[in-house]
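Undergrad: Provided below for reference: sequence and predicted model.
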Amino acid sequence: MDSRLEHVFNALVFGYGVLAALYWLWFALVDGSLLRRRTKEAEKELAAARRRFWDLSASPLPNFEHAFFTTDAGVKLHYVVSSWNPGNNPNLVILVHGFPDSWVLWREFLTRQKLDNETVYVALDLPGFGGSDSLPVYDADNVLETVTAFVLGMRERCIQEEDDDRGQVVIVSHDWGAAVASRLASEAPQLADHWILTSAPITPLAMNNMSTRLASAQRMIHTWMQEPLRLTLLRNAFRTVEPILSQLRKSSYIFAFRLPVPLIRIVSRLTGTTYLGVVHTVAAQGLAQSAPSQKSTYTAEALASSLGPGPEQCVAPPTASSSSSSDTKTTSVDTSASSLAYAPSVAARARSPTLAWLNQTAYYRDGVGVHRWTKSLQTILSLSALDPTSSVSPQTSHSPSSSFLPRAVSPVDVTNGGGGASVSSAGSTPRRRRSSAGGALGALSSSKNGGSHNNGGHGHNGHSHAALEAARRRSSLSVGASLFDSAGDGPRGLLRAPTTVVVGAGDVAFDWRLALEGIAEYVGRKGGAVVVIERAGHWLVREDVGVKVLARVVAGVVGADEEIGGDGEGEGVVEKGAALEQRKDSVNGEDATAAVMPAAGKGAVAEKGPDEGGMKGLLAGLPGVKVVVER
């Protein structure tokens, strides 16, 4: 870009950000929240909600416990994990939230349905959110390396990689968590067997669609200038860029978050609480209507999710009863009772909401979604070991260190840190067998460990060139292309592992005309699907139909029992490891997605008969759920 054009562009971005910040200031003034202080009763409810979700000495949810993971770089991540005994070699489901949430976002998913007892469920706090450590910079290298280290650590605790009948790994994500997960599905697909992305676009696809529309509109205007009587060209040019203008309006808050830090501090102090209140009000619209007396409780819980632990939860470690088992291995990981405590950076954020806001909004400023990821050698070797075509043994490449999973509730002999996911064979139930395709979604998950190509970068991390070359030689040609090259065979952002994309047609944050046009080319290489929920919004992971969709997709991947059918019609079961047969037509009602997504691109499927399986069969009977792409 020409330097003058770049200056003009930066000035426009800055100006729009200032306008967005002034709008929020005006809104807070008119709303009265700018000068309003929380009542003592509201403060008590917030404190109670923080104790409920963040007190390390108590269970945050029934059958779940707090735990920590520490990377080799010293980043301490908080997560919540199921505490039951899952038996030998369980499945692993990792839940990753977005902005401005934490692990608490997933409480409906974790409590409103019967969870598979042969699966370990893990809800992570992203760096800078909830109870997880802050990062100095939230760029691609820091965030993606940290999340990758976490997933590798959870796999090391739960999955026996050398077992041909090993458990399945599923990563479910929302908003910024989905933005991070989409990059990993593209650049580190070996991490999971199936990825579920909700309420977030594939950034390169959306940017390509935006560029294509701008170029098309520019050509129309150029032609109109030569033929000014052809006014239809102007109308068509406006219609072409209208989705871009819509997205700019929806994304105004992003421009405010990208202002210089001193301005963000001012905006946070004046309007931060107002903004969170509006966000959580919008999020609550799709939830079941609760009694007026419960509204204040919901508000307190929503704020507790966004703000994370309070100063009281960060003062001292919990009692010995909630610490890691005393028979844990002696390694570089946290195993003492005092280790089950929040990091100092979490305590600093608890004392300063402005500091918490700066960390969370840094995801928008520091380029984690768009900047190149230069993988460390340790990450390259670990991913190579997970690839089924690689000759690197999984046992020769260790994931970064972590604290062990918490003790299991069941009275069984526990090894490897007393984790709910890592238990001895004594007293455990026989492990069900599943095909390498991964349960009922075998057609969508034909590659057991994800794709063989991605967009990885280079990263030696102080290791010798010879070691890097040795790693190259140990990998197959396809693995080498995925782990070391900066580009692969396909568009940037191509999802190289089986992926299900789930969006709400009523999403307030995204114009899906930009995000879904041509998406079939991005999800189809390794098997995938795109699901549009007509009456769902941005926080569909908390809405009833969204929770049902996620539950069925996860059950289909891991081969767990899950009822299908909606409103008492078309009842059936996703059987363990068996192919799914659809009991009724997959979609009820008219195609309301046409206005949302006029063209999904090649691979979008037409209506199928009532006996089809796959994703359409899996989601049969859910009203307003449309499978618009299935490969």
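TA: Ah, there it is. Numbers count the residues shown, from 1 in each chain.
Undergrad: contacts, neighbours, all on C-alpha from now
TA: Noted.
Undergrad: burial count for residue 2?
TA: Residue 2 is flanked by 7 other residues according to other CA atoms under 10 Å.
Undergrad: quick check: it vs residue 8, distance?
TA: Using CA to CA, to the nearest Å, we find residue 2 at a distance of 10 Å from residue 8.
Undergrad: again with residue 168
TA: When distances are taken as CA to CA, residue 168 and residue 8 turn out to be 50 Å apart.
Undergrad: and if you look at residue 90?
TA: With distances taken as CA to CA, residue 90 is found 55 Å from residue 8.
Undergrad: who has more neighbours out of these two?
TA: For residue 90 versus residue 8, neighbours defined as other CA under 10 Å are more numerous around residue 90 (26 against 12).
Undergrad: list the contacts of that one.
TA: Contacts were defined as CA atoms under 8 Å, 6 or more residues apart in numbering; by that measure residue 90 touches 118, 119, 120, 158, 159, 166, 167, 168, 421, 431.
Undergrad: my guess is the second one contacts residue 91. True?
TA: Yes: when contacts are counted by CA atoms under 8 Å, residue 119 is listed as touching residue 91 (4.4 Å).
Undergrad: anything in contact with each of the two?
TA: Overlap between the contact sets of residue 119 and residue 91, as judged by CA under 8 Å, 6+ apart, is nil.
Undergrad: where along the stretch 501-631 of the chain do the helices fall?
TA: Counting by DSSP state H, counting those that start in this stretch, one finds helices in the stretch 501-631 of the chain at the ranges 512-516, 520-523, 544-558, 614-618.
Undergrad: pasting the second one now:
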Amino acid sequence: MGKPVAQALTRTIVFVYGFFTIVLYGLISLSKGTYFKRPTEKEKLELQLARDRIWNLSKDYEGLSHHILTLQSGFKFHFVSNDIPNTPETIGSNKPLVIFIHGFPDSWAIWRHIIKNPALQKEVSVVAIDLPGYGGTESLDRYSATNVLEKLTELIVTLRTQYGVDTDSESNTKKTVIVAHDWGCVLSMRLAAEAPSLAHRFILSNGPSMKLVESNIRRILFSSKKMLSNAWRAPLQSRVPLLQALRTISPLLRQIGLSGYIFAMQLPIPLVHYFLTAGNQALLKSVHIRSFGSAEFSAHDVAESMASTMGPSVAESKTVTANGDSYPTTLQDERAFAHVIHMANYYRHRAAFSRWNKSIETVASLHGLASGTARASSGAGLFDEGPPGALKACTTIFWGKNDIALDQRICLDGMGDYLVQGSQVVLLPRTGHWTPVETESRAALIKAVEWTVQGEKGSIGSALETSYPGVQVSFSR
């Protein structure tokens, strides 16, 4: 089969499965009666109030103030923080810097249950950002790995300076911790592998290392092919190898079943926009309902969850911070869910897979961080770099075992080979995909941050047991 034919076949399969997914999700919404359900006046008011609470730049949210940071490249990031960046008080404090990075289809506000914790705010400098194209942060023309990771790296390097981690006289006087979920986790996996000096520890939840996923898929396909070859050579005794092949390939088949939404994201833009917003945002609303697990999902929660996804409205886009900073002008040009295409473009432009071509400025910044630190950011030696994509910074991976988007076997099997000394894999048996939202898992994430900034004394399993009984540390190095 020639390459053009194979490409055409692949595009056809992606289109058919993606279109099938859109139809299936629509039918599910119709069966539940949510597709044509209009919001009541009370629900509209709740949403309006929630957007004002979360996105009004002139108002604090639970001890967190809004900030617009313009990088040297001119790109504008929005974030919230309990401390004022680039002030003598913040730079001179001994509080570690903890940066929270969200995933799809959220914003900084998915962390609201964690970062409003008074004890955590007292102990660390909290920074919860909006990724490019999300919430209050400027959008990109293209969401390639280079474009996204360059901006994210520049932001983190700048934040380290503005929160006193790095100064002119010395580096790493305070810890930097990156906490990430979903797409934030995917991007942070790449940072931990390709820019490990950015943080002293990464705490990552329910997002894959794409290099490990690719390795597991190749292994599964190779093993299944070998079993099928054995069955073909001995058809009379083929039952056992056929069953073995089916069991071997079942994680991959399950992941393909769970990943229908990713195929839908590859469709023409009008279909993608319809997929994400049709039926009065039925899909996004169902995602937020699922994110709360078994907990009660109140009208207040509905409003705040949707406000997190929708970003600032026209009213909030006119507000300013205490310093007089305003949202990027691109937000004022894009209303009524136009920004969901920016969210989809992380999938469409292969931000998880494509090569990161580091700029000279990025290389110099990372080299400065690495040469200025007294600790080794990686447990791998010069000639022991591990497999491609191996994480070279200390990493704690949290995994909700009831994840409805990712198969644990595809994403975690062999993870130990990708981790350095001082890393762990923590399984949460009663949690699904949205660890920052579910009650037990968000308590566990707070404990993990506290354990990290307090010197990592004792085992992380013992530190987490009080907040999440039955937590399982499946790997520790």
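TA: Okay, I see it. Note that the structure is a prediction, hence the values are computed from the model and not measured.
Undergrad: out of the contacts of residue 90 of structure 1, who's the most crowded?
TA: Within the contacts of residue 90 of structure 1, residue 421 tops the neighbour count with 36 neighbours, counted by other CA under 10 Å.
Undergrad: re earlier: so which of the helices of the stretch 501-631 of structure 1 comes closest to residue 497 of structure 1?
TA: Shortest distance between residue 497 of structure 1 and those, using CA to CA, is found for helix 520-523: 8.1 Å.
Undergrad: returning to that earlier point: so which of the contacts of residue 90 of structure 1 would you say is closest to residue 200 of structure 1?
TA: Using CA to CA, the shortest approach to residue 200 of structure 1 within the contacts of residue 90 of structure 1 belongs to residue 168, at 23.9 Å.
Undergrad: quick one: map that closest one onto structure 2.
TA: Applying TM-score structural alignment, one finds that residue 168 of structure 1 aligns to residue 175 in structure 2.
Undergrad: just residue 558 of structure 1 next, same as before
TA: Using TM-score structural alignment, residue 558 of structure 1 pairs with residue 453 in structure 2.
Undergrad: look up how far residue 98 of structure 2 lies from its match.
TA: With distances taken as CA to CA, residue 453 of structure 2 is found 9 Å from residue 98 of structure 2.
Undergrad: okay, and the common contacts of the two?
TA: Residues touching both residue 453 of structure 2 and residue 98 (CA under 8 Å, 6+ apart): residue 124.
Undergrad: who's more crowded, the two?
TA: The neighbour comparison of residue 453 of structure 2 against residue 98 (other CA under 10 Å) goes to residue 98, with 25 against 22.
Undergrad: nearest spatial neighbour of that one, skipping sequence neighbours?
TA: With CA to CA, 6 or more residues apart in numbering as the measure, residue 177 is the residue that lies nearest to residue 98 of structure 2, at 4.7 Å, once sequence neighbours are left out.
Undergrad: so the one you found: helix, strand or coil?
TA: For residue 177 of structure 2, the secondary-structure state derived from DSSP: H, G, I helix; E, B strand; the rest coil is strand.
Undergrad: for residue 309 of structure 1, give me its contacts.
TA: Shown in contact with residue 309 of structure 1 (CA under 8 Å, 6+ apart): 50, 51, 53, 54, 55, 130, 131, 346, 347, 350.
Undergrad: can you tell me the closest non-neighbouring residue to residue 273 of structure 1?
TA: For residue 273 of structure 1, the nearest residue in space outside its immediate sequence neighbours is residue 33; the separation is 7.9 Å by CA to CA, 6+ apart.
Undergrad: would you mind identifying the next helix or strand past the helix or strand hosting residue 19 of structure 1?
TA: Assigning secondary structure by DSSP states H and E places residue 19 of structure 1 in helix 3-31. If you walk from helix 3-31 of structure 1 toward the C-terminus, the next helix or strand you reach (DSSP H and E) is helix 40-54.
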